[in-house]
Each structure stands twice: as C-alpha cells, then as structure tokens.
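S.K.: Just need the structure, nothing else, for what follows:
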Amino acid sequence: MKQYEEKLKGYISESNIVAEQLVFENVCHSVEEAANTVGASPEDLVKNICMVDNNDNLIVAIVKGEDRASTKRVGKALNIEAPRTANEGEILEKTGFPCGGVPSFGYQATFIIDPKVMEKESIYTGGGSPHSLVRIASQELQRANNGLILKIRK
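M.R.: Below you'll find the predicted structure:
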C-alpha cells in the first residue's frame, strides 16, 4: 500500500497541488472509518464513485460522504447513456489506486463534482490507499482535477 501513497505524494508535489496527505495505522476505507480516524464529520469527506461509459472511459463522480451518486444524473450531465459503476479491478487499472484509497485527482478521467462538495471550504478525499486521506480545499480540488460542477447526487 505504501507505493500508492508515495505515488500520490509525488503527484501532489510535481503538480504543485496545495494539499496535505495523512497516513494512518487505521483503515479509512468507509466514510465512517475515515471520519472517526481524522475526528471529522462524514460531511467533511467526499466519496469518489468510479464509473465507466460505453466507450470504456473513466468518469469519477465526487459527492459528499453522506450522499450517493446517480448514474442517470451523470449520464444526463455528460449527455451520454448512464455509465455503469466500475468494479474493483477496473478501478485499480484505470486510476492506478486501490478501491478504498482512490483520490479525487491524479489520473486520467472525467471528474464531476457535486455542488454540495463545493459548499465546504475544505474536504478529505482518498489518499492513495485505504490507510490514507488527503485534506484539500474544495477550490483546489477542482483546480487539481479540472472537475465539472454538476448536480449528480441522488
């Protein structure tokens, strides 16, 4: 898992992204685990829902920790058929990071950020492995992934 954390750390540094990577002993796979680990509320965290369109392109829907992403809304927002949720193997292959540690930036994808995420000054996102998180300002997150801001939550 260390290699994934190092990979993301390098990307943050090389891309001049203003963010703090936090590595823990505890697993931060679920929103609840992550919130407990950093002493934050679930609404301070985001989930990166990886989806695949009909052309095998990766789409990442970024929603607040307590929200769910709608494949129908993502399809409508991008004017395509509703994408399907990616499986664990596809997530690792397309993002370069394991499920449960996928960051909101650092790989090739179409990123869509729900407007509710942008209401938060800063958020926690996947840090490269299930043992790490990244704390980043929501504005910086959008700059880092060139995300589209569209309502995609259910």
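
S.K.: drop to CA atoms for contacts and neighbour counts, all remaining ones
M.R.: Will do.

S.K.: Surely K116 and I62 touch.
M.R.: No - because the distance of 9.8 Å does not satisfy CA atoms under 8 Å, K116 is recorded as not touching I62.

S.K.: Of these two, give the one with the bigger neighbour count.
M.R.: Set side by side, K116 and I62 give different neighbour counts by other CA atoms under 10 Å, the larger being at I62 (29 against 17).

S.K.: List of residues touching the strand or helix carrying the more buried one?
M.R.: Secondary structure here is read from DSSP states H and E; on that basis I62 sits in strand 58-64. For strand 58-64, contacts defined as CA atoms under 8 Å, 6 or more residues apart in numbering pick out 42-53, 69, 74, 94, 104, 108-114, 116-117, 152-153.

S.K.: and for comparison, fold this next one:
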Amino acid sequence: MPLERVKSFLKSFPDLKIILFDQSTHTSELAAEALGVKPAQIAKTLVFLADGQPLLVVTCGDKKINTKKLTKLLGVKKVRFADGETVAESTGFPPGGVSPIGLLKEIPLYLDQSLWDFEIVYAAAGTANSALPVSPDRLCEITKAKVIDVCC
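M.R.: Model prediction:
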C-alpha cells in the first residue's frame, strides 16, 4: 500500500507527520483548499521520462517545468511527462498522490529551488487525500535530492 510505504519511511523521522483528508487533494488547488494555503505551497511531484528513464521533479504547485531547461540540465536528448501507467510502475504511487518519499525503487529526484520560497511545503504522502508538511531543507535532506532551477 502506497500510504504504508510512506509511513514506513517516516518511522526514521518522527518529526514528520502525515495529514489525511476526507476529500481528494489530488491537484495543487484541491490540496491548497483543504490545507488553507496557497497552491504555490503545495509541493507537486511530477514524473518525467528523460531519454526513456523515469525521474521525479518536485516543484511548487503554481509552477510549470521548463522541459527545455530540464533537458539541457540533465544532458539528455528528450524529456517528456510520463503517462499514468509509467507513473504507477516507476513510483508505486497513483497519479495525483506521488510522494517524493517511499518510492518503490530508487529513481533520480530533483527539487526545484522555487520550494525555498516557503518555510513549509506540503508534499503528497502516497494517496490523493494525504499531505506531508515539511521544510524544503528537510525534504532535501531526507530524500538526498539534487536542487535545480527548471521552472518558467
């Protein structure tokens, strides 16, 4: 179960707690409404294929990824969004609930610098009705992600 994987990962980090909602939070707007914050404060986790290999980029909920910038930064020929089936296969999470932690397998993870506009951001915790409040520094620390600048 996706939520259980996230909870299991968080056992090593007792300072971090998941919030569960009665309603869906599968978009940045819905999550922001449920939490009473701006959509920008939602840390959306997007799955891309870079030359066919999956990777994750976490950015603010109101930002768009500049795929040309991402392609250049990664030094690959082509970057595109992954389809729903690839998202689930690569991460073990459904689209709309992809968490940057508790992944099924290790895949490259990048945090966009826009996350540091906030003290706390809210990442999905494996379901379309969960959130993990976390500082960008802490998220970077626990995921061992690389910080990049790829938003337009």
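
S.K.: hmm, back to that, give me the mean distance between the strand holding I62 of structure 1 and structure 2.
M.R.: Overlaying structure 2 shows strand 58-64 of structure 1 at a mean distance of 1.1 Å from the equivalent residues (mean CA distance after the TM-score superposition for structure 1).

S.K.: so that strand aligns onto which residues of structure 2?
M.R.: Aligned by TM-score structural alignment, strand 58-64 of structure 1 falls on residues 54-60 of structure 2.

S.K.: Am I right that T45 of structure 2 is in a strand?
M.R.: Yes - when the secondary structure is assigned by DSSP: H, G, I helix; E, B strand; the rest coil, T45 of structure 2 falls within a strand.

S.K.: Please tell me how far it sits from P14 of structure 2.
M.R.: In this structure, T45 of structure 2 lies at 22 Å from P14 of structure 2, with CA to CA, to the nearest Å as the measure.

S.K.: Settle it for me: which of the two has more neighbours?
M.R.: Set T45 of structure 2 next to P14 and count neighbours by other CA under 10 Å: T45 wins out with 23 against 7.

S.K.: which one in structure 1 is aligned with that one?
M.R.: For T45 of structure 2, the aligned position in structure 1 is N48, judged by TM-score structural alignment.

S.K.: And K78 of structure 2, by the same measure?
M.R.: K78 of structure 2 maps onto A82 of structure 1 when the alignment is built from TM-score structural alignment.

S.K.: list the contacts for the match of T45 of structure 2?
M.R.: Residues in contact with N48 of structure 1, defined by CA under 8 Å, 6+ apart, are V60, A61, I62, V63, V102, P103, S104, T125, G126.

S.K.: okay, those residues in TSV with distance to E33 of structure 1 next?
M.R.: Conversion of the contacts of N48 of structure 1 to TSV gives the following (distance: CA to CA, whole Å):
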residue	distance to E33 of structure 1
V60	21
A61	20
I62	18
V63	17
V102	15
P103	16
S104	18
T125	13
G126	12
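
S.K.: ok, so of the residues you listed, who is nearest A86 of structure 1?
M.R.: In terms of CA to CA, no member of the contacts of N48 of structure 1 lies closer to A86 of structure 1 than V60, at 9.8 Å.

S.K.: Neighbours of that closest one, how many?
M.R.: A count of neighbours around V60 of structure 1, defined by other CA under 10 Å, yields 26.

S.K.: what's the answer for the one 10 residues further on, then?
M.R.: For S70 of structure 1, the neighbour count with other CA under 10 Å is 19.

S.K.: Thought K154 was touching it, still the case?
M.R.: Yes - the pair S70 of structure 1 and K154 qualifies as a contact (CA under 8 Å) at a distance of 5.2 Å.

S.K.: hang on, the earlier thing: mark which of the contacts of strand 58-64 of structure 1 are part of helices, please.
M.R.: Counted as lying in helices by DSSP state H, out of the contacts of strand 58-64 of structure 1, are V74, K94, K116, V117.
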